[in-house]
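# sequence and predicted structure, then a few things I'm wondering about:
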Amino acid sequence: MSPSYLLALRPPPEIEARIVAFREAHGVRDAAAVPHITVKARSGLKDDLRWLELLPAVAAATPPIPVELLAPRVFPNGSALYLPARSPGSVRLHLALLDALRPARRFEYEGPQMTPHLTLALGRRDASLNALLDAAGQTFPQPLTFTATELVWMRKPGPGGAYQPVQAWPLSGGAAT
């Protein structure tokens, strides 16, 4: 099976450590092992990697992005427990990536209606996300804020694997780097 890719914003180490500690305390092991906010899902990110050459320009044209992670929620379809991300800048980056990459097909959640979020746990048959929701509410009672400064390319080797960072480009908003 071939790898899959996504483009993301990463929280700073102190927030990442809190999220990783929560996941470890609750035995969560899934593809979201490295905390991130996806700004471009797999559509159009093909194995030929030609799309990589477009990313430095998009990142350079994007200023650092303020992010506020809100109280935990579960998606209505039960697919994930997550921290919603209040971040108009991440949606703008998502739209800029769609414009630059022009994927032949898009997922239904791509576009201006994209819901920026940081996944705490993916839904599985053997896990109760509602029980985890209570624990997450106690662990993350206040919003977490940070400014994302890089666009990160992440790769998952195949089914059962976790997305890992491969390369990052600074968000500089047109400033010289």
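In hand now; what should we look at? Numbering: from 1, shown residues only.
# CA atoms for contacts and neighbours, from now on please.
Fine.
# ok, V74 to A104 distance?
30 Å (C-alpha to C-alpha, to the nearest Å).
# ok, the two, which is more surrounded?
V74 (21 against 7; other C-alpha atoms under 10 Å).
# how close does that one get to G137?
11 Å.
# is it true that F140 touches A71?
Yes: between F140 and A71 there is a contact under C-alpha atoms under 8 Å: 6.8 Å.
# pull up the distance across stretch 39-55, start to finish.
Across stretch 39-55, first to last residue, C-alpha to C-alpha, it's 12 Å.
# which element is G27 on?
Using DSSP states H and E, G27 sits in no helix or strand.
# need the helices for this protein, in chain order.
13-25, 55-60, 88-101, 129-139 (DSSP state H).
# for P165, find the nearest of those.
helix 13-25 (13.4 Å; C-alpha to C-alpha).
# closest to L151 out of the helices of the chain?
Using C-alpha to C-alpha, the nearest of the helices of the chain to L151 is helix 55-60, at 6.3 Å.
# other SSEs contacting that closest one?
helix 88-101, strand 164-170 (3 or more C-alpha pairs under 8 Å, 6 or more residues apart in numbering; DSSP states H and E).
# what packs against the last one?
Looking back up the chat, that one is strand 164-170. Short answer (3+ C-alpha pairs under 8 Å, 6+ apart): strand 164-170 packs on helix 55-60, strand 150-156.
# now those as a markdown table including mean neighbour count and distance to A168?
Putting these into a markdown table (neighbours: other C-alpha atoms under 10 Å; distance: least, C-alpha to C-alpha, whole Å) gives the following:
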| stretch | mean neighbour count | distance to A168 |
| --- | --- | --- |
| helix 55-60 | 19 | 9 |
| strand 150-156 | 22 | 4 |
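# okay if I get these as JSON lines plus distance to M114?
JSON lines is the format used below for the helices and strands packed on strand 164-170 (distance: least, C-alpha to C-alpha, whole Å):
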{"stretch": "helix 55-60", "distance to M114": "18"}
{"stretch": "strand 150-156", "distance to M114": "17"}
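# just to revisit the earlier point, as TSV, the helices of the chain with distance to M1 would be great.
Listed next are the helices of the chain as TSV, based on distance: least, C-alpha to C-alpha, whole Å:
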stretch	distance to M1
helix 13-25	27
helix 55-60	25
helix 88-101	23
helix 129-139	28
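# one more to weigh against that first structure:
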Amino acid sequence: MTSFQDIVRCDMQYFIGIVLPDEYKEQIAVFRNRWASNRLKDVVEPHITVKAQGGLTEDMGWMNNIRGTCSSIKSFRLSMSEPATFGNAVTFLGVESKEVYYLHKRLVDTVSPRPEQIDRYFELDRFHPHLTLGQTYWGMNETEIEEMKLSAINALAPFPTFHVNYVRVYQEIEQNKYIPFEDIRLGANKRSD
């Protein structure tokens, strides 16, 4: 039986992210959960978005193209860095890696989202790789955002460096709830150190 929500919104969305090493991913999850108001834990696991939803349509025609692009990109090193904020609305950990910008651009070029989607999702020239810790959109207030940033400096250090060997496609299974859909390995595990 089709529900009202299915009729209103039948298009499932996807995005592509980089997954953290398990131990640090768990450390991030525990840290985020210290704020009861932080509903981000109900949305998706800790990750670094490298290709937002624009152009990743339900017909899945893009998937083979993404696999092909990923197979041509070497694995690379990525470093997490100091917490920061986007205004008073988002606390995040920074990401340091020139290769992540290359990966992002290649994925966007592969999918070819419409210009308004590129703008909406802050892609290409507006891309700022990061790992979101908390956000006012997901329930936190501005005071908590600042408190979280200050607390993350000590609670999440030392900030790790790790190899990115694959990306993860996430699928929206209900509105604002994403789960892992498929992991796609980067090309031949060749590292560009």
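Structure's in. What do you need? All values reported here derive from a predicted model rather than from experimental measurement.
# with distance to Y82 of structure 1 and mean neighbour count added, can I get the helices and strands packed on helix 55-60 of structure 1 in TSV?
Output for these, formatted as TSV (distance: least, C-alpha to C-alpha, whole Å; neighbours: other C-alpha atoms under 10 Å):
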stretch	distance to Y82 of structure 1	mean neighbour count
helix 88-101	16	19
strand 164-170	18	16
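# need the ones you listed in JSON lines with distance to S2 of structure 1, can you?
As requested, those are exported to JSON lines (distance: least, C-alpha to C-alpha, whole Å):
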{"stretch": "helix 88-101", "distance to S2 of structure 1": "20"}
{"stretch": "strand 164-170", "distance to S2 of structure 1": "15"}
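# so which of the ones you listed gets nearest G78 of structure 1?
It's helix 88-101; of the helices and strands packed on helix 55-60 of structure 1, that one is closest to G78 of structure 1 (C-alpha to C-alpha) at 22.8 Å.
# what span of structure 2 lines up against that closest one?
Helix 88-101 of structure 1 corresponds to residues 98-111 in structure 2, going by TM-score structural alignment.
# average offset between that stretch and structure 1?
Compared with structure 1 after fitting, stretch 98-111 of structure 2 deviates on average by 0.9 Å (mean C-alpha distance after the TM-score superposition for structure 1).
# now do that stretch: everything it contacts.
Stretch 98-111 of structure 2 is contacted from outside by 50-51, 55-56, 62, 65-66, 69, 73, 76-78, 123-124, 127, 129, using C-alpha atoms under 8 Å, 6 or more residues apart in numbering.
# buried only: go through these for me.
For the contacts of stretch 98-111 of structure 2, a neighbour count by 16 or more other C-alpha atoms under 10 Å gives the buried set as 50-51, 55-56, 66, 69, 73, 76-78, 123-124, 127, 129.
# and the two most separated of those?
Among these, G55 and R77 lie farthest apart (C-alpha to C-alpha), at 27.0 Å.
# re the thing from before, of all the contacts of stretch 98-111 of structure 2, which comes closest to I16 of structure 2?
K51 (5.0 Å).
# what number of residues lie near Y24 of structure 2?
15.
# just R9 of structure 2 next, same as before
11.
# repeat for Q27 of structure 2
Neighbour tally, Q27 of structure 2, other C-alpha under 10 Å: 13.
# pretty sure Y170 of structure 2 sits against N176.
No: under the criterion of C-alpha under 8 Å, Y170 of structure 2 makes no contact with N176, lying 11.5 Å away.
# so R39 of structure 2 versus R126 of structure 2, what's the distance?
Using C-alpha to C-alpha, which is the criterion applied here, R39 of structure 2 is 26 Å from R126 of structure 2.
# which one of these two is surrounded by more residues?
R39 (18 against 11).
# which residues touch the aligned residue in structure 1 for that one?
Using TM-score structural alignment as the criterion, R39 of structure 2 maps onto R29 of structure 1. If you count contacts by C-alpha under 8 Å, 6+ apart, R29 of structure 1 has them with R23, A121.
# any figure for the gap between R29 of structure 1 and E14 of structure 1?
20 Å.
# same check on S128 of structure 1?
From S128 of structure 1 to E14 of structure 1 the distance is 27 Å (C-alpha to C-alpha).
# and those two? Which one has more around it.
Applying other C-alpha under 10 Å to S128 of structure 1 and E14 shows that S128 carries more neighbours, namely 12 against 8.
# quick one, what contacts that one?
Contacts of S128 of structure 1 (C-alpha under 8 Å, 6+ apart): none.
# quick revisit: among the helices and strands packed on strand 164-170 of structure 1, which is nearest E108 of structure 1?
strand 150-156 (21.1 Å).
# what range in structure 2 matches that closest one?
Against structure 2, strand 150-156 of structure 1 falls on residues 166-172 (TM-score structural alignment).
# quick check: that stretch compared with structure 1, mean distance?
So stretch 166-172 of structure 2 averages 1.1 Å relative to structure 1 (mean C-alpha distance after the TM-score superposition for structure 1).
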